[in-house]
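Enquirer: below: sequence and its predicted model.
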Amino acid sequence: MPSYAVPSHFLAAFAKSAVGTALLDLKGRWIAFNDALCRILGYPRDELLALDYRDVTHPADLDADLTQLQRMLAGDLDSYCLEKRYCRPDGAVVWGLLTVTLSHDDAGRPECLIAQVIDITAQKKAIEDRDALFALAPDLLSISSHDGYIMQVNPAWHALLGWDEAVLKSRPFVDFLHPDDRARTLEKAGELAGGGTVLGFRNRYLHADGSWRWIEWSTSVAGDGRMFCSGRDVTEQIEAEERTRRLSWELHHRATHDFLTGLPNRYEFMGRLQHAIDTAGRAPHPPVLMFIDLDGFKAVNDVCGHETGDAVLIAFGRRLREAVRRADIVARLAGDEFVVLLDRLHGSWPAAIEAVQAILRLAGQPYPETGGRTQPGATIGMALHRPGESADQLLSRADAAMYAAKKAGKNRAAYERAGQWVLLGA
């Protein structure tokens, strides 16, 4: 070993250090090293003394180390730091974080090298394991910076969304989001600023082919703003849920609405009528029910045929809807029987009279569907809900009023007042 006067306080400082420390001459030969370096490199002291740092450096890392050393000796660097591998005598490879500093004598001339080695084998192994898992995971995994740029993604991104990693890193991640999802995504990210976790957040991400994929995210935000994200493709699940919702709606609609006119059927109407009655106590005006019979409908079927009869029923349903407010309920009970529920009318009865007259006028207009061969009309029975009266009782009174109007000549309306029938014309 070259002769060199190592200060005693320097030797004392690194002798007990857990960091591998060595003093080398400018040619890379050992001057002194501590026991920690022997433990890291796996060599007994006498064997390590017979080697220089090149002998224990992994061949793949030697050029990088020499390049940095030459730059430092040339005056370009005061020190350098790099991760490199060392070869132990048992064949094992150990990773070290090497820091090399150039020491000068009192005259300012380069004198020796001070090297420190920290064993980072366990950390490198953990990173390798993480990267292996990162690469194999079928879910989208990513790390984003605080400014919204993706720093790292796994291969699943390309497999699922078709984007190369370079493209994903070149733009803020929000650029890849569906326009309708950007605001709420940024809002959620803002809620997590400074740290936090969110599970099950869904948004749509742009595929390279221009389509959109639904992704369900689990995201954790670190204190420095970095976002660690795991996302799974739930497009098929959401599409299946939407199909189920549509089917459920269609089945419910078919069960509660008349197939011909599209109006609520008897089952649906009675539920709505009962609800109106249940809430009538909290409203200033009680509901008014009209029971309507399409006069002359049998003649339409007999003269024009059932297909025309169906068309007249559809047209009559539309005229009923036109005659009342959007908030009112029009339904077909069966055959040529219809009902209209006027709920929460201002002025209640006078307003109901106006609605009845409007229905009679519209019902009495010609029906192009019949070609003028017969002219249907309407007869209406009216009933104002009474306290404590059930839905069936109210419907029965309106039905009785309709029959009273029919006996009086059809194409008119009737309601009961003080035990007497009151008739109305168009």
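Expert: It's in. Residues are numbered from 1 along each chain as shown.
Enquirer: going by C-alpha atoms from here, please, whenever you check contacts or count neighbours.
Expert: Fine.
Enquirer: all the helices of the stretch 201-350 of the chain, residue numbers only.
Expert: Secondary structure of the stretch 201-350 of the chain (DSSP state H, counting those that start in this stretch): helices located at 235-256, 266-278, 297-304, 306-323, 349-363.
Enquirer: contacts for the first one?
Expert: Applying C-alpha atoms under 8 Å, 6 or more residues apart in numbering, the set of residues contacting helix 235-256 from outside is 213, 214, 215, 264, 265, 266, 267, 268.
Enquirer: could you give the number of residues near the closest residue to residue 314 other than its chain neighbours?
Expert: Among residues not flanking residue 314 along the chain, residue 261 sits closest, at 5.0 Å (C-alpha to C-alpha, 6 or more residues apart in numbering). By other C-alpha atoms under 10 Å, 19 other residues sit near residue 261.
Enquirer: got the contact list for residue 261?
Expert: So residue 261 contacts 313, 314, 317, 332 (C-alpha under 8 Å, 6+ apart).
Enquirer: now those: which count as buried?
Expert: Taking 16 or more other C-alpha atoms under 10 Å as the criterion, what is buried in those is 313, 317, 332.
Enquirer: the first one contacts residue 338, doesn't it?
Expert: No. With contact defined as C-alpha atoms under 8 Å, residue 313 does not reach residue 338; the gap is 9.8 Å.
Enquirer: which of the contacts of residue 261 lies closest to residue 40?
Expert: Using C-alpha to C-alpha, residue 332 is the member of the contacts of residue 261 that sits closest to residue 40, with 89.5 Å.
Enquirer: then this one, side by side with the first:
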Amino acid sequence: MKAKLLIVEDEAFIALEIQTRLQRMGYEVCGVVSHGEDAVRQAVDLRPDLVLMDISLKGQMSGVEAAAAIRRTCRIPVVYLTSHADGDTLERAKSTDPYGYLLKPFQEKDLRIGIELALHKHALQRQAEESEEKFRLVTESIDDVFWLSTADLKELIYVSPAYEKIWGRRREELHDAPLSFLEGVHPEDRSAVRSLLDHPPLESLQLEYRIVRPDGSISWVRDRRFPVSDPQGRPYRLAGVVTDITEQKDAQLQLLILNRKLQQQATHDSLTGLPNRRLLIDRLEQALARARRNNGRLAMLFIDLDGFKAVNDRLGHTAGDEVLEIIGRRLSHLLRSADTAARLGGDEFGLVLSKIKDKQDASLVAQKVLEAIASPFIIRDERCYIGASIGISLYPEHGLSADDLISRADTAMYKVKHSGKGTFAFYLE
């Protein structure tokens, strides 16, 4: 079944371009709107699987406000589309728990990845929420352990049969020695449970810990206990409910792992493992902020490979991918920890050099990059050679923003391409 997507974009040309791309990729575009109020109404009426929301919208309702309303009324996932946004807007956007951000302009591959990851994350969260509901029902059923004791825990009055299932031990043992359940508590959690027992509660308390069954298997439980008072308000009984939450813990762990993978995929190139264009821009903007504060300098290097297409055509895309992976490693080994190497797409790479002293520092790195790339590649027992053309822009000489520095480094690189390749050049106004 095709995923249904709602586009919220106030620039008609951009909206049409996104719609065309989505339909070409096989998605169903169920609506295209330009105002936040319309987005909320369409989300309610059409029930899309995902909303692509421009953060900055014309009209009374912003994209962030519309996303919050959609989340509140429909619980439909939202991926933000943005070309730039101030810090306050981004903080407000984060509060709506978006399922991702797509930086305009974006490539079709980035658009597909962003959508698929958001849909996958939403599906897992729905599964986790359903698990939470199941566990709520479980706590009201006989699958939980119900127990009742004297206030000092010296006498066990009742324990339900579920104890034997969760602990793997006989209930009779508890009647003989009420605290013998501690023998089944994981050694690393036992002191926390003992501390709870040393001070019988005057109000409800809750603790999560692990149980180790006689067969060695481990499960997680949530132990809730509360006092039962006599007519004079004095505690004279202690009651408790113990629930097996192993699946819930597993779901939370899976979601945590997925979030980490999503973060990695959203900011890094899947082939080389290097930061992608989006993360490079973020790192460059951070480096610029530091440079402005400290009256420092930095350099942006735009690298385009020479002869890569010939290797790709002769040995195949798999070999080409291997070359790109090797180049990624070579570039990483050249840089300081404060610098950033990124794959910008295709056979283009970028370097951000922070805290350089002068133009010569950037020249030295550029020369090292040329030498590293020029070293032969052994692919399928064949020795291959490629080169590189590098354009360099400097802050503050060639630009004050990330966009300016990247654009001017790109311009300088193309001049190298047109004048013979295999070297580097600085941007000339």
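Expert: It's in. Just so we're clear, the structure is a prediction, and the values are computed from it rather than from any experiment.
Enquirer: map the residue nearest to residue 314 of structure 1 onto structure 2.
Expert: In structure 2, the residue paired with residue 261 of structure 1 is residue 272, using TM-score structural alignment.
Enquirer: list the buried residues for the longest strand along structure 2?
Expert: Counting by DSSP state E, the longest strand found in structure 2 is strand 218-229. Buried residues in strand 218-229 of structure 2, counted by 16+ other C-alpha under 10 Å: 218, 219, 220, 221, 222, 223, 224, 225, 226, 227, 228.
Enquirer: trace the fourth one over to structure 1, please.
Expert: Using TM-score structural alignment, the partner of residue 221 of structure 2 in structure 1 is residue 215.
Enquirer: so how far is residue 176 of structure 1 from the nearest residue in space to that match that is not next to it in sequence?
Expert: With sequence-adjacent residues excluded and distances taken as C-alpha to C-alpha, 6+ apart, residue 215 of structure 1 is closest to residue 233, at 4.7 Å. Separation of residue 233 of structure 1 from residue 176 of structure 1 (C-alpha to C-alpha, to the nearest Å): 15 Å.
Enquirer: more neighbours: those two, which one.
Expert: Taking other C-alpha under 10 Å, residue 233 of structure 1 and residue 176 do not tie; residue 233 has more neighbours (20 against 16).
Enquirer: sorry, back to before: now render the helices of the stretch 201-350 of structure 1 as CSV, adding distance to residue 154 of structure 1.
Expert: CSV is the format used below for these (distance: least, C-alpha to C-alpha, whole Å):
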stretch, distance to residue 154 of structure 1
helix 235-256, 20
helix 266-278, 53
helix 297-304, 70
helix 306-323, 58
helix 349-363, 67
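Enquirer: closest one to residue 369 of structure 1 among those?
Expert: Among those, helix 306-323 comes nearest to residue 369 of structure 1, with 6.2 Å by C-alpha to C-alpha.
Enquirer: in structure 2, which residues correspond to that closest one?
Expert: Using TM-score structural alignment, helix 306-323 of structure 1 lines up with residues 317-334 of structure 2.
Enquirer: quick one: map residue 392 of structure 1 onto structure 2.
Expert: By TM-score structural alignment, residue 392 of structure 1 lines up with residue 403 in structure 2.
Enquirer: contacting residues for that match?
Expert: Applying C-alpha under 8 Å, 6+ apart to residue 403 of structure 2 gives no contacts.
Enquirer: again, but for residue 213 of structure 1
Expert: Shown in contact with residue 213 of structure 1 (C-alpha under 8 Å, 6+ apart): 161, 204, 205, 206, 207, 233, 234, 235.
Enquirer: swap the cut-off to 7 Å and go again
Expert: The contact partners of residue 213 of structure 1, by C-alpha atoms under 7 Å, 6 or more residues apart in numbering, come to 204, 205, 206, 207, 233, 235.
Enquirer: name the member of the contacts of helix 235-256 of structure 1 with the shortest distance to residue 303 of structure 1.
Expert: residue 265 (27.0 Å).
Enquirer: distance of the closest one relative to residue 252 of structure 1?
Expert: For residue 265 of structure 1 relative to residue 252 of structure 1 (C-alpha to C-alpha), the value is 12 Å.
Enquirer: looking at those two, which has the bigger crowd around it?
Expert: Higher neighbour count among residue 265 of structure 1 and residue 252: residue 265, with 23 against 11, using other C-alpha under 10 Å.
Enquirer: hang on, the more buried one packs against residue 271?
Expert: No. Counting by C-alpha atoms under 7 Å, residue 271 is not a contact partner of residue 265 of structure 1; they are 10.2 Å apart.
Enquirer: overlap in contacts, the two.
Expert: Common contacts of residue 265 of structure 1 and residue 271 (C-alpha under 7 Å, 6+ apart): none found.
Enquirer: residue 176 of structure 1 touches residue 206, doesn't it?
Expert: Yes. The criterion here is C-alpha under 7 Å, and residue 176 of structure 1 meets it with residue 206 at 5.2 Å.
Enquirer: shared neighbours of these two, which are they?
Expert: Residues touching both residue 176 of structure 1 and residue 206 (C-alpha under 7 Å, 6+ apart): there are none.
Enquirer: between helix 246-267 and the helix ranked longest in structure 2, find me the angle.
Expert: As assigned by DSSP state H, the longest helix anywhere in structure 2 is helix 108-138. With axes from the mean of the first three to the mean of the last three C-alpha atoms, to 10 degrees defining the directions, helix 108-138 of structure 2 sits at 170 degrees from helix 246-267.
Enquirer: where does helix 108-138 of structure 2 end up in structure 1?
Expert: Going by TM-score structural alignment, helix 108-138 of structure 2 sits over no part of structure 1.
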